[in-house]
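Q: One predicted model, sequence on top.
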Amino acid sequence: MSWLRALKETARSGLTVERRRLEPAIAARGALGLALVVGFSLALFGPAVAASSAFGAFQAAIATFQRSWRPRPTLALASGASLAVSTFLGYLTAAHTVLFLALLVLWTFLSGLAWAAGPTAGIIASSNVAIMLVTVTLPTSVATAAGHAAVIFAGGVVQAALVVLLPVRRWGAQRDALADALAAEADYARRLRHDPVAPFDPVPLMTARNAAAVTPRQARTRPAELYGARGLAERIRPVLASLADPAVGVPEEGPARARVREVLGAAGEVLDAAAHAIRHGEPVVLRPPAQAALRNPDTVTILRGPPRRAALRLVALLDDVVETAEPRTETAGTKETAGAAGTGRRAHRTRPTLIGLAPVVLAKARAELRPDSPILRHAVRVSAVAAAGYLLGGWLPFGHGYWAPMASVMVMRPDFSQTYARAVARFGGTLVGVALATAVVQSAHPGTYLSAALAVLCAFGMYLLMRTGYAAAQVFVSAYVVFLLGMAGAGLGQTVRDRVLLTLVGGLLAMLSYAVYPAWETPRLRGRLADWLASVGAYAAVVTARYADPAGPASPDVREALLRTRAARVAWQEAVARATHEPVRHRGLSHAAVEQAEHALAEFGRVVMLLEAHLPEHGAPPVPAAATLAESLHRSAERGAKDVRERREPRWDDLRETVAAWSAAPPDHFLLDKGAVLLLGCLEELTTALAESRRRR
C-alpha cells in the first residue's frame, strides 16, 4: 500500500464514528464523581486545587471504561495513585528544564513499555504523562504540589467509591463475554447447516476465557451462572464440527443429513437462549420445538456410529449449558470451593492482585527489551517525541507549549495504523473542541463555577461518546481542558490558533516519528505464520498421540496445545490487520498468499479439532499406528516452520511417507486414516501458497 493510500485509510478509520451501545448510566456516574470532587475542592481549596482534583477524577473515570476484567474500583484507585505520583515528581523537577526533561523522557519510556502488560496499562500510563504536563503548571510550592497530588488521588478514591455505591450492571463485562461466546457457537451451529466445513473464529472463546479469571475477592461474589458454561462451550465446538462434517459424519444429502441439520438448528436456539439468559441474568426460556428436535428418537435410529455418538453427546452438553445458565442464589465461591474440595484441583482461573501483578509486568517489560520488539520501538519513539515536543512547544511563541507533547503522547500507539488514525482524529476533534470552548471563554467570560459546570458537562459528553469514535470524544476532551484551565485562571490568554497549532505540531511529530523509526508488521508476517504452523502442528501431534495412549478427552496437554494454537492464530490475524494499512511492500508474502496460507492452516486446525472430538475414552484400546503419525506431524511442523521463517518452500516428506505407508495397511481407526490425508492436503496447500507468492515477487 502506498503512503498516500495508507494515510487515507488510517485517516478514514480515525474519523469514523462507530455505532456502539452507549452507556449513559456509567457516563453519568463518572460525571457525578467529577462534579462532587470539583465542587468540594472549589468550596474548600480554590480553583487551582479543584483543577488538579478534577484531572484525577477525570482520569480515574476513564480508567473504569477500559476493557479490563479487573474490578472497576481497583482501576480507578490505580489510575488516581499513579497520576498523583507522576504529578508530584513532575512538579519537583519542573523548575529545572534539564531535570524535568529527563523525568519526562524516563516517564514516557516507561509508559511505552507499559503496553507490554496490555492496552489498559498502556492507556493509563500514557494518559498520566499527558495530564502531568498540564498539572505541573498549577502548584506554586512543594507543599502545594503535595496537596495537589493528594487531591488527585482523592479524585480516584471518589470514583472508586461511586462504582461501589452506585453499581451499574455488576459483572456486565464478564456476562457479555460469556454470552458472546455462546452466541458465537449458536451462529456456528446454524452456519454448519448450510456449510458443513464452515470456519469458526475462536476469539469469543478466548475473550470468555480471559474474563473467567478472577481475583480471590471476585471469586467470592461471582454469580453462579458465570461459572462452568465456558468450559461446556469449549467442549461443544468440536462436537458441532464433527456432527456436521461429511468426512467423519453423515453424507452430504439424505435423511441423516436432514436430521443433523435439524439438530444443529435446535442447538443454535438453545445456545442463543442460554446466551440471552446469562447476558441479562434471567431464566433460560426454551421453545418447545427446539427441545422436541433434540429429544427426537429418530436421532438414534437414523444416525449410526460417530455421528450418533456426537449427537447424543451434544444433547447432554446442551442440557448442562441450560442448567449452568440458570440464575441461582448461591454464590460462585461456594460452588467452586465445594468442587475444589471434591476434585483436589483448582476450581477457577485465578488472576493476581495488583501487587502480585507487579513481577509479572516487570517480566513482560524485560522481555520486550530487544531490538526487534515493537513495544521497545514504541517506547523509544514516544519518549523522543515527548522531549522534542516539549522543547519545541517552549521555543514557539505561543505559551503553554505542553499542548504539543500532550497531543503526541495521547495519539501514539505501538502500531502505525492506530497512531496515524488517532493523530488525524485528534487534530480534527481538537480543532472543533478548542475553537468552541475558547470562543465561549473569550466571549462570555464564564466565572469559576460556570466554567467548572461546563467542564463537567464536557466530561459527561466524552464519557458518553467514548466508544463511538475517537474524533467525537476529542471534541469534548479538548473543550474540557480549556474550561478547566479557564476555571483555574490558566491559559486565558492563549488563542484558538495557538492551541490548534501546538496540537498540530504534536500530531505531526507523532506521525513523523513512525516514518523515521517504524516498527512495521509486514516484514514479520512470515514469522507469525511460522509460529502458527508450529503451534497447530504441535496441537495435531498431541491429539494423535492420545489415540496411541488414551488418557481421556480432558487431557491437560491437549488443552494447553489448543490454547497455544489459538493465541498464535489471533497473533497472526492481528498482524495481518495491521499490515494491511502499512505503506510497505509485502516482502515475501503477497495478499493472495496471506489469504491462501490462512485458509490452509485454519483448515488444518479444523481437521485436528475433528480428531479431538473423537478422542478415545480412558481405558479404550490404543491405536499403535497413531504414534507414528504423531511423530511425523511433530517433525514436519518444526521443519516446516523453520522453512517458512527462512523463506524456503516447506516440504512434508515425513508426513507424506506415513500417508503412503498407510495406503496398503491403514490403521484400525477410520478417523486417523482420513485425518492424515486431510492434514497432508492442508500442508500442501500452504506450500502452494508460499510458492505462488515467491514466483510473483
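A: Good, I have the coordinates.

Q: contacts, neighbours, all on C-alpha from now
A: OK.

Q: Residue 292 and residue 44, how far apart?
A: Residue 292 is 69 Å from residue 44, where distance means CA to CA, to the nearest Å.

Q: now what about the host helix or strand of residue 161, what contacts it?
A: Per DSSP states H and E: residue 161 is located in helix 142-165. Residues outside helix 142-165 that contact it (CA atoms under 8 Å, 6 or more residues apart in numbering) are 29-30, 33-34, 37, 49, 52-61, 72-74, 76-81, 83-85, 87-88, 91-92, 139.

Q: Which parts of the stretch 351-500 of the chain are helices?
A: Using DSSP state H, counting those that start in this stretch, the helices of the stretch 351-500 of the chain run over 354-367, 374-395, 403-411, 416-444, 448-464, 470-488, 496-516.

Q: In TSV: those, plus distance to residue 526 and mean neighbour count.
A: Formatted as TSV, those follow (distance: least, CA to CA, whole Å; neighbours: other CA atoms under 10 Å):
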stretch	distance to residue 526	mean neighbour count
helix 354-367	21	14
helix 374-395	16	23
helix 403-411	29	27
helix 416-444	19	22
helix 448-464	40	22
helix 470-488	32	26
helix 496-516	22	21
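
Q: mind putting those helices in JSON lines, distance to residue 658 included?
A: Output for the helices of the stretch 351-500 of the chain, formatted as JSON lines (distance: least, CA to CA, whole Å):
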{"stretch": "helix 354-367", "distance to residue 658": "40"}
{"stretch": "helix 374-395", "distance to residue 658": "41"}
{"stretch": "helix 403-411", "distance to residue 658": "54"}
{"stretch": "helix 416-444", "distance to residue 658": "45"}
{"stretch": "helix 448-464", "distance to residue 658": "60"}
{"stretch": "helix 470-488", "distance to residue 658": "55"}
{"stretch": "helix 496-516", "distance to residue 658": "49"}
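
Q: Second structure for comparison follows:
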Amino acid sequence: MPPEGRCAASTILNGMAPRPVLAPTPFWRGVLHFDSAKVVPWIALRNAAGVALPLAVGVAAGHATGGLIAATGALNVAFSDGSDPYLHRARRMLSASLFCGVAVLAGGLCGPHHALTVLLAAACAFAAGMMVAVGTAATDIANVTLVTLVVYSAQTMTAEQAASSGMSALGGGLLQTILSLALWPFRRYAPVRRALADLYLELARSTGSSPKVMEAPPASAQATQAHTTLEGLGRDHSIEAERYLALLSQAERIRLAILTLVRLRVRIGRDPHTEQETAILGRSLETAGRLLAAIGESLLERASISEGVDQLRALSEALRRPAGAENLAGMLRDARRQLDALAGQLASAWDLAAHTTTAGSMQFERRERAQPRALRIGATLEILRANLNLRSAVFRHALRLSACVGVGEILAHTVGWRRTYWMPMTSAIVLRPDFTTTFSRGVLRVVGTLIGLGLATALFHGLAPAGGFEVALIALFTFLLRCFGPANYGIFAVNLSALIVLLFAVTGVAPGPVIAARGLNTFAGGMLALAAYQVWPTWERSLVPEALARMLDAYRNYFQTVRDAYSNPGQSFAAELDRARQACRLARSNAEASVARLATEPGVTARPIAEVNAVLANAHRFIHAVMSLEAGLARGRPVPAREEFRTFANHVDLTLYYLAAALRGGKISAEDLPDLREDHYALVHAGDPHVERYRLSNVEADRIVNSLNTLAGEIVGRTLRSGE
C-alpha cells in the first residue's frame, strides 16, 4: 500500500509508530514513575486499622497465629478497597472476603497432597488469567485468591484447622469491609464528573455569545482539563467509565457544532431577508444552551434530566422549512445538517448523563437485569465463553499463567529450599498479559524485595521490636503499602517485604531464615515469570489497529444478522445471533486487552491511548444499541421491514466496512461515508410510529447514527482539532 494510503489509520494512532521496544529512557521512566494521583491516605489509614486490629486482639489473647490469619485476610481484601460508590464497593469487597476464605480452606485441605496442589494452583491460575476479560476488579480479586491459595497450600493443616483458618481469614476480610463502608464515603468518579460538568456548562454559556476570531474557541480550557482528568480512565473499561468517555466525545462534537452554528447565524443574519432563518437558529442555540446546562447540572447531581428530546426534534423540523433566501441555500443546508447532528449529539449526551446519576445507574441496572442473560452488556459468563479459544489474547495469557504457576509449584516441591511457596507466588504476581509490565514488575519486585528485606533486617538488629511494638510497625508498613504502593510498584514491593517479615515475627518465627528464604525464592519466581513471557511474547503497537478493525468487523457481522432478522420476520436467526454476539464479545475483549497492553509499552504517549479509548467507548454505545434491537425481536409483533430501514441498515454496514478499512490503513475520507443522519430522518418519517418495532428501531437507529458519526470523527479524522 502506498504511504498516502495509511493516512486514516495514522491519524488516530499517531504516536504509535514503531521505535526501539526497549528504549531505555521511556522504559525506565515508566519503571520509576510515581503516580501521585494514586496516593490515598484515607483509604490506607482504614486498611491499616483493619489489619492491625485482629492482629492486636490475637496477640493480646495469646492466639497470635489466629490473629495473623485474620490480619492477612484483611490485608488481602484491602486491595479491593476503593473510593467508588458504596454498593459497588460492598459487592467487590464481600466477594474478595469470600474468595479469600475459600482459598485458605482449599489450600489447607490440599496442602499435604502435592499432585493435587499443583493441579489446583494451575487451575486457579488459569481462572485468574481469564478474569482479565471481565475487568480490573475481577482480575485483582482473582490474583489475590491465587496468591492466598499458593501460600496456604504450603501449610500442613488438619481439616478442622483449615476450616477455622478459612473462617478467620473471612472474618478479617469482613472487618476490612465494614471499616471501608463505615468511614470516609467518597465517590470514585467525582473529579471526572466535575470536569465534564464544567465543560458542558461552559458549552451552554457559549451558545449565547458570538465567536471572536482573535480568541481561542469556546470551552478550550475546560476541554483540555476534561481530557487531562479522564486520562486516568485509560484502563478502566467498566460501563460507568465508558459513559464518561462517551460524554467527552459527545462534548467535542457538540462544541464544534455550536461553533459552526454560531458562525452560520452571524453570516446568515447579514442578509436582510433571512429574519425567519436567523430566528430559528437563535432559538435552536438557546434551547441547546438550556439542554447543555441541564446536562452539566445533572453531572453535578444538582438537577435531574426528565425531558428534552422532543424539543430537539422540533428544532430540526423547524429548520427544514426555511423561507426564501435562495442565494443562501448552501449556508442554510449546512445549518440544517449541523442542527440535525447537534440534535442527535445532545440526545446522546442527555441519555448518557441521565445514567451517570445514582438513580439513573440503578435504573440502568434494573433494565439490564430484565434482559435475557446473553444480551446483558456485562454478562460475565458470556464474556468468558467467548474468550475460550486460542485466538483470544486473554486465553493465551491464562494458559501462560497456569503453566508458569504449575511449574513453580513443581519446582517448589523438588528443590528442597525453605519456604519455596514464594517462588510460584512471585510468578503469579509478576506475570501479566504484556511483556513491559511483566518485565518492570519483575525488576521492581526483585529489587524492592531486597530493599525491603534489608530494611527489615535493620529494624530487627537496631530496634529488636517485640509485642505491641511489632503490631505498631505492621500498622505503619500497611499504611505505607496502601498509601504509596499504588503510586509505584517498587515502593509496594519494599513495604510488602518488610511487612511479611514482621507478620512472621509476631508468631515467633525468627526473621533471619525468613529474610534469606524470601530473597532467594522471590528472585527465582521473578526469573521464571520473565522466562515464561520470553517463550511466548506479544508486542502490541503493531496489533492495536488490527484488533480494533476486527472488533468493528465483528460488530458489522452482528448488525447484519440483526438486520436480516428484522428484514425476514418469519425466520428464526437465534443460532446466528448467538454466534455473532459471541464473536463480538471475543473481539472486544481482544481489543481492550490490546489497548491495555499498549499503554504499558515504552515509547507510547498518552494522546493515542486517549484516542483509542474514545473509539472503544463509542463502539460500546453502538453495540449497546444493536443489542437493544436484538432484544426487541422477542418483544414486538413481527411487521414487514420498511424500505427505508433496509437503506439505513445497508449504509450502516457500509460505514462499518469503511471504518475498519481506515484502521487497516485504507485511504478513506469523510466524503466516502454515507449520510446516516439523512437516512435516519427518512426512516423516522416512514411507517406508523406507533408500531412497537418501528418505534424501537427509530430510537435505536438514532443512537447508532450518533455513535458511528462519532467513530468516524475519531477514526477518519480528528474533527475537533481540524475545526480549531
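A: That came through, no problem. Source: prediction; values computed, not measured.

Q: hang on, the earlier thing: let me know which of the helices of the stretch 351-500 of structure 1 is the nearest to residue 315 of structure 1.
A: Each of the helices of the stretch 351-500 of structure 1 has some distance to residue 315 of structure 1 by CA to CA; the shortest is helix 354-367, at 40.8 Å.

Q: which one in structure 2 is aligned with residue 433 of structure 1?
A: Mapped onto structure 2 by TM-score structural alignment, residue 433 of structure 1 lines up with residue 452.

Q: any idea how far that match lies from residue 52 of structure 2?
A: 20 Å.

Q: next one: residue 107 of structure 2
A: According to CA to CA, residue 107 of structure 2 and residue 52 of structure 2 sit 24 Å apart.

Q: Same check on residue 275 of structure 2?
A: Here the criterion is CA to CA. By it, residue 275 of structure 2 lies 74 Å from residue 52 of structure 2.

Q: Give me the aligned partner of residue 110 of structure 1 over in structure 2.
A: Aligned partner of residue 110 of structure 1 by TM-score structural alignment: residue 127.

Q: Its match is in contact with residue 142, isn't it?
A: Yes. Between residue 127 of structure 2 and residue 142 there is a contact under CA atoms under 8 Å: 7.5 Å.

Q: So between those two, which is more surrounded?
A: residue 142 (24 against 21; other CA atoms under 10 Å).

Q: Show me what residue 470 of structure 1 lines up with in structure 2.
A: In structure 2, the residue paired with residue 470 of structure 1 is residue 489, using TM-score structural alignment.

Q: Same check on residue 77 of structure 1?
A: Residue mapping for residue 77 of structure 1 onto structure 2 gives residue 94, with TM-score structural alignment as the criterion.

Q: Buried residues of stretch 23-38 of structure 2, list them for me.
A: 26, 27, 30, 31, 32, 34 (16 or more other CA atoms under 10 Å).

Q: do you know how far the aligned partner of residue 516 of structure 1 in structure 2 is from residue 400 of structure 2?
A: Residue pairing (TM-score structural alignment): residue 516 of structure 1 is matched to residue 535 of structure 2. As for residue 535 of structure 2, its distance to residue 400 of structure 2 is 9 Å (criterion: CA to CA).

Q: Buried residues of the one helix or strand residue 641 of structure 1 maps to, list them for me.
A: Using DSSP H and E, residue 641 of structure 1 sits within helix 625-645. Neighbour-count burial for helix 625-645 of structure 1 flags 625-638, 640-645 (criterion: 16+ other CA under 10 Å).

Q: and residue 44 of structure 1, how many neighbours does it have?
A: Residues near residue 44 of structure 1, counting by other CA under 10 Å: 10.

Q: repeat for residue 658 of structure 1
A: Neighbours around residue 658 of structure 1, by other CA under 10 Å: 18.

Q: Test my guess that it contacts residue 630.
A: No. If you go by CA under 8 Å, residue 658 of structure 1 and residue 630 don't touch, sitting 10.2 Å apart.

Q: Is residue 168 of structure 1 in a helix, a strand, or coil?
A: coil (DSSP: H, G, I helix; E, B strand; the rest coil).
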